[in-house]
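Colleague: Give the three-dimensional model of this entry:
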Amino acid sequence: MSRAKPAPLNVFVIDELREFRRLIGEGRLLSEADFRRKRMVAPNRLARLKASGSVFSVDVDGSAFYPTFFIDPTYNRRRLERICRMLWPAPPNERIFFLTQRSGALGAITPLQALAEDENYKRLLVLAHGWASEYSRTVVTIHDGKFSAKAKLPLVCTGVDEIDPRVNIFLRARNALHDGGNLSPERQYPPYPRLRAATVFITCETLPGTKTDREARLDVRVARGQAYSTALFESGIGQDMAPVIVSDDDDIVTVVRKVLDSNRR
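Modeller: Sure thing, here's the model as predicted:
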């Protein structure tokens, strides 16, 4: 007997809490205890799955509830969990919507249905990556001068990139400053200045919201053909970065790019 197709989850409603309660009543959202029992997973294993983004839950009345598609044998579990890890930057309710709504990019099938066939799954990987990246962006600002808590330094350049916040912070910052990217000012006319000292802030913005987290500050100093940099992370940990060879003709944006290139692995 063929399985009946579940109706799409309508999470974009005025009363989201009422919608989730309806799904609980229909058995399409499970309590953690029921989910662990049906998935046959221990609490510590479930915690690791959630931490990695492989599974997720929504909060209803202060308790975690899990979508039943995580225990449905219809769907390729390995592929589903990989997609869910990609969707991690988005809020859980948005992830449910993405997975259960038909997509024109997938030929009017849902991402869950796309898991079954190789070509559809390849298209889904591309779609999921682009969709999830819209929920988080890394912002890099470069300022003229040595950092001072009492002084507002002149802004030289701002770079922005939509990228998964779990990616290495220096790689994200470098992507935000890449040539031809989303830079302001976008043209080097007049050229960016050649500076002996600069302060760089790396910030992660989570959408929608927007929630802003200052992740790190780089103190950059140029002397005798080399750039010396120290990173101070939000946790309070400092890191001296390896000196980088620079040219007398390098403007400060080029210098910062070289510093990030040497530390993004």
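Colleague: When you work out contacts or count neighbours from here on, use the C-alpha atoms and nothing else.
Modeller: Noted.
Colleague: ok, now how distant is D213 from F170?
Modeller: 15 Å (C-alpha to C-alpha, to the nearest Å).
Colleague: just F98 next, same as before
Modeller: Distance, F98 to F170, using C-alpha to C-alpha: 29 Å.
Colleague: ok, now A33?
Modeller: On the measure of C-alpha to C-alpha, A33 and F170 end up 40 Å apart.
Colleague: D213 and F170 - which one has more neighbours?
Modeller: Taking other C-alpha atoms under 10 Å, D213 and F170 do not tie; F170 has more neighbours (19 against 13).
Colleague: that's a strand at T141, yeah?
Modeller: Yes: per DSSP: H, G, I helix; E, B strand; the rest coil, T141 lies within a strand segment.
Colleague: which residues sit in contact with E94?
Modeller: By C-alpha atoms under 8 Å, 6 or more residues apart in numbering, the contact list for E94 reads V11.
Colleague: Which stretches in this protein count as strands?
Modeller: With strands called from DSSP state E, the chain shows them at 29-31, 58-60, 63-67, 136-144, 155-162, 182-184, 197-206, 211-223, 226-233, 238-245.
Colleague: now those as CSV including distance to A47?
Modeller: Formatted as CSV, those follow (distance: least, C-alpha to C-alpha, whole Å):
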stretch, distance to A47
strand 29-31, 14
strand 58-60, 14
strand 63-67, 12
strand 136-144, 23
strand 155-162, 27
strand 182-184, 37
strand 197-206, 23
strand 211-223, 24
strand 226-233, 26
strand 238-245, 30
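Colleague: compare with the first, here's sequence two:
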Amino acid sequence: MASGGWDIAMRHIDQQYDLPQFVASSLVRKIAANGFRLPAADRSKFQKLPDEVIARIEQIVRESYIEAGEDVGGDVLREHLWQQASVARREMIASGELLTPTEFKNRIGVSEKRLARLIEEGSVFGVDVDETEYFPALLADPLLNRKRLQTLCRIIVPADPMSRLDFLTSQRGSLGERRPVEMLDDDVDFKSVRRIATAWAAEWSRTIVKLYAGDHQLEPSDVEPLYTAIAEIDPRKPLWARASEALHLHGYEWPLDPHRVIPIFTLFVSRQAVGDSTPIPEACVQILVVGERIRIRIVAAAGTAHNSKTIAAGEHKTFVDIAKQVVAYLLKH
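Modeller: As a prediction, the model looks like this:
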């Protein structure tokens, strides 16, 4: 199956650099859409990468698109990539790599109702081809440990279907150049591939926590946040667990040394998937520090009661410490 420029670039970057999928994907997309140069306005978003690494990745992207015989041109490129993907998927149907729902459920011996349940829980997945759903024949291979294969499928749900299929069937350096589907029988191998799959799945979504001075109900668009923490985290984890992890992991974080004391600030949590330019708002919490007490007003948060709480401030000194304490409280309640 022929590879496009994006696929080739992602593969070469993965071979040369240990970058999260989200970062690599964002770099390729921005570089390819800007004449094979990272826009100056976006350089600060990748400040942890040295200039020579950015330059090398720009070269990789340019060479990959040339290798694939593609050009960059906004809507034209997107349409071309869509057409290319459609052709490739039709070829997979013709070769038997993708099966109709009827063929697939017959091969794995389940009813239509059971198949729907397997899809819902992520144990199997379909691929859209011309607005019709097909299923990878690999998932029905009788020679593979189906129970463990379905376990892997549930782990990698955050990625899009074709990326999941690519993960299952591609050699990976982190697995000793073996493919995940080759590591289902041995207990030690399966433990390793589960760990790699969990880390890989988390790279397809990131949780963003931003803190703004003052009292807000909507995230301000005209001022810079006091503090931002971003981390690649599985989106299926609970909201406050992800927010806490982002604040403690320090995946992307600025300013680096926030010692200011801010008596009134607002915490926003959002989630962003690979390929989506706009994060999805998830929570807004207004925080007021009065002496030894912290007043919390939850403006919006999925699965959390929208009300006010007061908790002890303890010995925390900075607004980031306070934010961590508030999130820890919300995680427990």
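Colleague: Quick check: TM-score for this pair?
Modeller: TM-score for the superposed chains, counting by TM-score structural alignment, normalised by the length of the first structure: 0.85, backed by 255 aligned residues with a C-alpha RMSD of 2.6 Å.
Colleague: what about the strands of the first structure, which gets the closest to N175 of the first structure?
Modeller: strand 155-162 (6.5 Å; C-alpha to C-alpha).
Colleague: what's the mean distance for the closest one versus the second structure?
Modeller: Here the mean offset of strand 155-162 of the first structure against the second structure after fitting is 0.6 Å, by mean C-alpha distance after the TM-score superposition for the first structure.
Colleague: Quickly find the element holding I66 of the second structure.
Modeller: helix 51-67 (DSSP states H and E).
Colleague: Counting neighbours, what do you get for the aligned residue in the second structure for D34 of the first structure?
Modeller: Structural alignment (TM-score structural alignment) places D34 of the first structure against E103 in the second structure. Residues near E103 of the second structure, counting by other C-alpha under 10 Å, number 15.
Colleague: Would you confirm that C284 of the second structure contacts A302?
Modeller: No: here C284 of the second structure lies out of contact with A302, judged by C-alpha atoms under 8 Å, at a distance of 10.0 Å.
Colleague: Those two: which is more packed in?
Modeller: Taking neighbours as other C-alpha under 10 Å, C284 of the second structure and A302 compare with C284 leading, 25 against 13.
Colleague: OK, contacts around the equivalent of that one over in the first structure?
Modeller: Counting by TM-score structural alignment, C284 of the second structure lines up with R217 in the first structure. Taking C-alpha under 8 Å, 6+ apart, we find R217 of the first structure in contact with 199-202, 231-233.
Colleague: of those residues, buried ones?
Modeller: Neighbour-count burial (16 or more other C-alpha atoms under 10 Å) is assigned, among the contacts of R217 of the first structure, to 199-202, 231-232.
Colleague: so which of the residues you listed comes closest to V58 of the first structure?
Modeller: Out of those, the member with the shortest distance to V58 of the first structure (by C-alpha to C-alpha) is I202, at 29.9 Å.
Colleague: so what's that closest one closest to, chain neighbours aside?
Modeller: V140 (4.7 Å; C-alpha to C-alpha, 6 or more residues apart in numbering).
Colleague: Aligned counterpart of the one you found in the second structure, please.
Modeller: So V140 of the first structure corresponds to V209, using TM-score structural alignment.
Colleague: Give me the aligned partner of A94 of the second structure over in the first structure.
Modeller: With TM-score structural alignment as the criterion, A94 of the second structure lines up with G25 in the first structure.
Colleague: meant to ask about P142 of the second structure, not that
Modeller: Mapped onto the first structure by TM-score structural alignment, P142 of the second structure lines up with P73.
Colleague: quick one on the thing from earlier: so the match of A94 of the second structure versus F65 of the first structure, what's the distance?
Modeller: Applying C-alpha to C-alpha, the value for G25 of the first structure to F65 of the first structure is 12 Å.
Colleague: With D161 of the first structure instead?
Modeller: When D161 of the first structure is compared with F65 of the first structure (using C-alpha to C-alpha), they lie 33 Å apart.
Colleague: Then R85 of the first structure?
Modeller: Counting by C-alpha to C-alpha, the gap from R85 of the first structure to F65 of the first structure is 18 Å.
Colleague: ok, now E26 of the first structure?
Modeller: In this view, E26 of the first structure and F65 of the first structure are 13 Å apart by C-alpha to C-alpha.
Colleague: So those two - more neighbours on which side?
Modeller: Taking other C-alpha under 10 Å, E26 of the first structure and F65 do not tie; F65 has more neighbours (23 against 10).
Colleague: And D251 of the first structure? What does it align with in the second structure?
Modeller: Checking TM-score structural alignment: D251 of the first structure goes with T318.
Colleague: what number of residues lie near its match?
Modeller: Neighbours of T318 of the second structure (other C-alpha under 10 Å): 14.
Colleague: residues contacting it?
Modeller: 258-262.
Colleague: Redo the residues you listed as CSV? Include neighbour count.
Modeller: Putting the contacts of T318 of the second structure into CSV (neighbours: other C-alpha atoms under 10 Å) gives the following:
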residue, neighbour count
P258, 13
H259, 12
R260, 11
V261, 14
I262, 18
